[in-house]
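Engineer: could you look at this predicted model? Sequence included:
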Amino acid sequence: MNKRIQPRRALLGTALMAALLAGQALADTASAPAQPLDKLQTLKEMDGKAPSHRMMDIQTWQTAAGSKVMFVEARQLPMFDLRLTFAAGSSQDQKSPGIALLTNAMLNEGVAGKNVEAIAQGFEGLGADFGNGAYRDMAVASLRSLSASDKREPALKLFAEVVGKPTFPADSMARIKNQLLASFQYQKQNPGKLAGNELFSRLYGDHPYAHPSDGDAKSIAAINAQQLRGFHDRAYAAGNAVIAIVGDLSRDEAAKIAEQVSSALPKGPALPHMPDPQAPKAGLTHIEFPSKQTTMLLAELGIQRDDPDYAALSLGNQILGGGTFGTRLMSEVREKRGLTYGIYSGFTPMQARGPFSISLQTRAELSEGTLGLVQDILRDYLKNGPTQEELDNAKRELAGSFPLSTASNASIVGQLGAIGFYNLPLSFLEDFMQQSQSLTVDQVKAALNRHLDADKLVIVTAGPTVPQKPLPPPTDKPQEQPMGVPEH
């Protein structure tokens, strides 16, 4: 199949940004007494061992209104992080694409007696931070506050009002709609965005994941405040929420916070899980686009977040294209041939099967050869699997980076939200690390072949139709400058 979509004007080209969610990557600095210089831990003293990571004692329960609570006590800093995760992403849009994003964006635009400026000043005056976002599976709202009661209690009161009782003021809705409508015009100049939207449409067909998370100009313009209130009542219900709390709090204090927030939400049950998508038809779709570059996206259905092969696939993808330099794809496509500035692969596991994707840009006149090369690399990798050296290196890299997943309260609260939302075991992080470190080459190869097939790729390209040139031969001498320069 080779479907062609005709011209749209353009200036920019970007690679596909995989949608997921999860935690923030902010670092907290614990106050600790300075150590004498002769006690500093040096890289030599580590003797090749992986750095230790923070152990988590996760406590979990349910509020009276039906919200799942995940709590980790962390006394290092006089503050706490609170994160609410709802099954309120764009997969719940139904007949109004973009309503999930618009509802989430409107949460802090108004509550009874306070407009958006007063809400912002209220949080700022308490030294608190409010955050929110909407994705395909979920929507989130978060609070970071000092844990002292004189700061915590008013911050929580305002947070509960914002998340549980937004007023959706008309002037704010008009402003945010105009911003979205302007972004849709900009997207017409962005081949990466056009290709990404087409990819999800091809990959998911009639599934709720298929449409763009931000909707489109027609759907956004049609949404009214009454629809936002209806979506909020349904998707921001207490039974549809996971409440993650990390910080300088006792179990009793965390329980009171959870009850306060949960009781402020609309009453209602959890929404049904996403259905499984149907297998898409493999083939190439080209979007004709005036540019010197061609954007390429290759994808197929991957896995759910709770798939037992998650660890093996994560490590296998790290070797293929999940890192930066040194991966199979980066080595063969950039370093040996200079065909791109960057090429990346990744699984995006979601509630239903999320995509496995490969993304890159290359010079338009080399696009056909580059596409064939990428497919051949994937095919060879599935056939032969990683080498023992590649696997050992990936394990060491994972062991070194893994402590960052619990290095700060913000990173922990994000992990808790994902564990609760996807119904993962409380020991998930420890299990993932242990499973990853015990994997063999054959196990990684078998897992990759259970889920991927190089002949079943859905491919979308965006660029001009130009005469093609042969690819340069591979060389062990790195290119001084890759031939595919990303457009800005």
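Structural biologist: Perfect, thanks for sending it.
Engineer: C-alpha from now on. contacts and neighbour counts both.
Structural biologist: OK.
Engineer: contacts only, for R152.
Structural biologist: Taking C-alpha atoms under 8 Å, 6 or more residues apart in numbering, we find R152 in contact with S145, L146.
Engineer: quick one: the helices in the stretch 251-400 of the chain?
Structural biologist: With DSSP state H, counting those that start in this stretch, the ranges of helices along the stretch 251-400 of the chain come out as 251-264, 310-317, 328-329, 367-384, 388-401.
Engineer: comparison target below:
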Amino acid sequence: MLRMIIAVCLTIIATTARAETDIRQVTSPGGINAWVVEEPSIPFVALELRFEGGASLDLPGKRGGTNLMSALLEEGSGDMSAQEFQATLEDLAASLSFRAFDDSIAVSARFLTENKEEVIALLRQALLAPRFDQDALDRVRAQVLSGIASDAKSPNAIASSVFNAAAFGDHPYGSSIDGTIESVTVLTRQDMIDAHRNALVRDRLFVSVVGDTTAETVGALLDDLLGDLPKEGPPLPEDVEPALDGGITVVDFDTPQSVAYFGHSGIERDDEDFFAAFIINHVLGGGGFSSRLMTEVREERGLTYGIRSYLVPKSHAEMILGTVASSNETIAEAIEVTRNEWARLAENGLTEEELTTAKTYLTGEYPLRFDGNAEIAKIMVGMQMIGLTPDYVVDRNDFVEAVTLDDVNRVAGELLRPEDLHFVVVGKPVGLESTE
């Protein structure tokens, strides 16, 4: 019955788009900051935590440790085994998730108001007293190793891996957060304890709460939930500049279709020209079937089912990246057309019509992101991590509308550098060879 109720709650919440959200900033008695949106109409709460650092905090020789540790947080804690933990969660009709990323660990909780105390107690136990039982460690490790082995046979995963290794070398961005077969195989329970101590710390914590709660009650909840975490963690990695020159790297792989992963350095999220770059990328390859790359590579020439580009402003590096797949016989042409479109947009810029169409789409779809408590909570915690203020929710579309044609065309010439584009091609591409 409770699971049915929570499903109905989510359905009702998702029917309303709420871009102008009343965000209240709260500081707990213990000094923990949070953003809160009160929505008492539905007896449901979404809680989002982000711990800055994530897999970039892996210790030397322990690559994959933070990822494995985060997966074990729901595999038993306190006096509960993994099975008992999951059974209790099921009885409460709640969901908890823990996931590692390059620059953060994401913790999500979804629960009915009537079960708040029990769910918060369970989450607190998972964060503060994970068991890291050997049987759970071995079982989850086997799942991770299976994923690593699968990626070794995936052209897309290989292309991404080779590109990142070339761009970032020994920096954490240069390797997968999953680790390698060798590094994950030798991880121990003590490594999990160390990763846990380093990653889950209060001075790198961001919190958002949305739903049937009040700002006044959130403070005490946060201190109870998070107050006993360690205050500080180890240093974050240094910023890194992608070390890629323009050219092509071919990775021989027996497949009838080649995959290309391409890009060069990008733009910081807090750069004053970011919104111009955002619009440029939408027109270039981020706008789906309306983008220039999709039009030229797919629609006009039939070289691919799909091609896209995207801005990647990570915490310690910025990239503009893209992906495309084409037959071995046509991938060379797909790459040539992609580079030409990159150059054409850099040299000639956008048209007034393209700018207007992009603005209409980007401002129109933005409110649709606010389609429920959980989505709002994710947006808010993400805003905090990149240093935005609550006013951004209301002002964001104004920032998009303020971009002029002169702005985008100036930034296009600075951002898009076709001579710096590097393509990693995995397959047996006809007419392509590595340029190193």
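Structural biologist: Thanks, I have it. Keep in mind the model is a prediction, meaning the values are calculated, not measured.
Engineer: so what number do they get for TM-score?
Structural biologist: Scored against TM-score structural alignment, normalised by the length of structure 2, the superposed chains reach a TM-score of 0.92; 422 aligned residues with a C-alpha RMSD of 2.1 Å.
Engineer: thinking again about what came up before, tell me which of the helices of the stretch 251-400 of structure 1 lies nearest to T295 of structure 1.
Structural biologist: helix 367-384 (8.7 Å; C-alpha to C-alpha).
Engineer: tell me which of the helices of the stretch 251-400 of structure 1 is the most buried.
Structural biologist: helix 328-329 (a mean of 26; mean count of other C-alpha atoms under 10 Å).
Engineer: that one maps to which residues in structure 2?
Structural biologist: The alignment of helix 328-329 of structure 1 onto structure 2 (TM-score structural alignment) covers residues 292-293.
Engineer: mean deviation, that stretch versus structure 1?
Structural biologist: Stretch 292-293 of structure 2, aligned to structure 1 and superposed, deviates on average by 0.3 Å (mean C-alpha distance after the TM-score superposition for structure 1).
Engineer: picking that back up, among the helices of the stretch 251-400 of structure 1, which is nearest Q185 of structure 1?
Structural biologist: Closest to Q185 of structure 1 of the helices of the stretch 251-400 of structure 1, according to C-alpha to C-alpha: helix 367-384, at 26.7 Å.
Engineer: which stretch of structure 2 lines up against the closest one?
Structural biologist: Across structure 2, the stretch matching helix 367-384 of structure 1 (TM-score structural alignment) is residues 331-348.
Engineer: now the counterpart of R50 of structure 2 in structure 1: which helix or strand?
Structural biologist: Taking TM-score structural alignment for the superposition, R50 of structure 2 sits opposite T85 in structure 1. Element membership for T85 of structure 1, per DSSP states H and E: strand 79-86.
Engineer: residue boundaries of the helices in the stretch 1-150 of structure 1?
Structural biologist: Under DSSP H, counting those that start in this stretch, the stretch 1-150 of structure 1 gives helices at 43-46, 99-105, 116-125, 149-164.
Engineer: got TSV for the ones you listed, with distance to A352 of structure 1 too?
Structural biologist: TSV is the format used below for these (distance: least, C-alpha to C-alpha, whole Å):
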stretch	distance to A352 of structure 1
helix 43-46	41
helix 99-105	18
helix 116-125	35
helix 149-164	26
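Engineer: can you tell me which of those is packed in deepest?
Structural biologist: Most buried among those, counting by mean count of other C-alpha under 10 Å: helix 99-105, with a mean of 25.
Engineer: whereabouts in structure 2 does it align?
Structural biologist: Going by TM-score structural alignment: helix 99-105 of structure 1 matches residues 65-71.
Engineer: average distance between that stretch and structure 1?
Structural biologist: Relative to structure 1, stretch 65-71 of structure 2 is 0.8 Å off (mean C-alpha distance after the TM-score superposition for structure 1).
Engineer: need the residues that contact the helix or strand containing Q185 of structure 1.
Structural biologist: Assigning secondary structure by DSSP H and E places Q185 of structure 1 in helix 170-187. Residues from elsewhere that reach helix 170-187 of structure 1 (C-alpha under 8 Å, 6+ apart): L102, A105, M106, E109, K193, L194, D214, D216, A217, I220, A221, A225.
Engineer: present those as a markdown table; the columns should include distance to V444 of structure 1.
Structural biologist: Converted to a markdown table, these look like this (distance: C-alpha to C-alpha, whole Å):
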| residue | distance to V444 of structure 1 |
| --- | --- |
| L102 | 41 |
| A105 | 41 |
| M106 | 44 |
| E109 | 48 |
| K193 | 32 |
| L194 | 33 |
| D214 | 36 |
| D216 | 40 |
| A217 | 44 |
| I220 | 44 |
| A221 | 47 |
| A225 | 50 |
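Engineer: from the residues you listed, list the buried ones, please.
Structural biologist: Among the contacts of helix 170-187 of structure 1, those classed as buried by 16 or more other C-alpha atoms under 10 Å are L102, A105, M106, E109, K193, L194, D214, D216, A217, I220.
Engineer: for the counterpart of the fifth one in structure 2, which non-adjacent residue is spatially closest?
Structural biologist: Right, K193 of structure 1. Matched across to structure 2, K193 of structure 1 falls on A157, judged by TM-score structural alignment. Nearest residue to A157 of structure 2 in three dimensions, chain neighbours excluded: D151, at 5.4 Å (C-alpha to C-alpha, 6 or more residues apart in numbering).
Engineer: no more questions from me, cheers.
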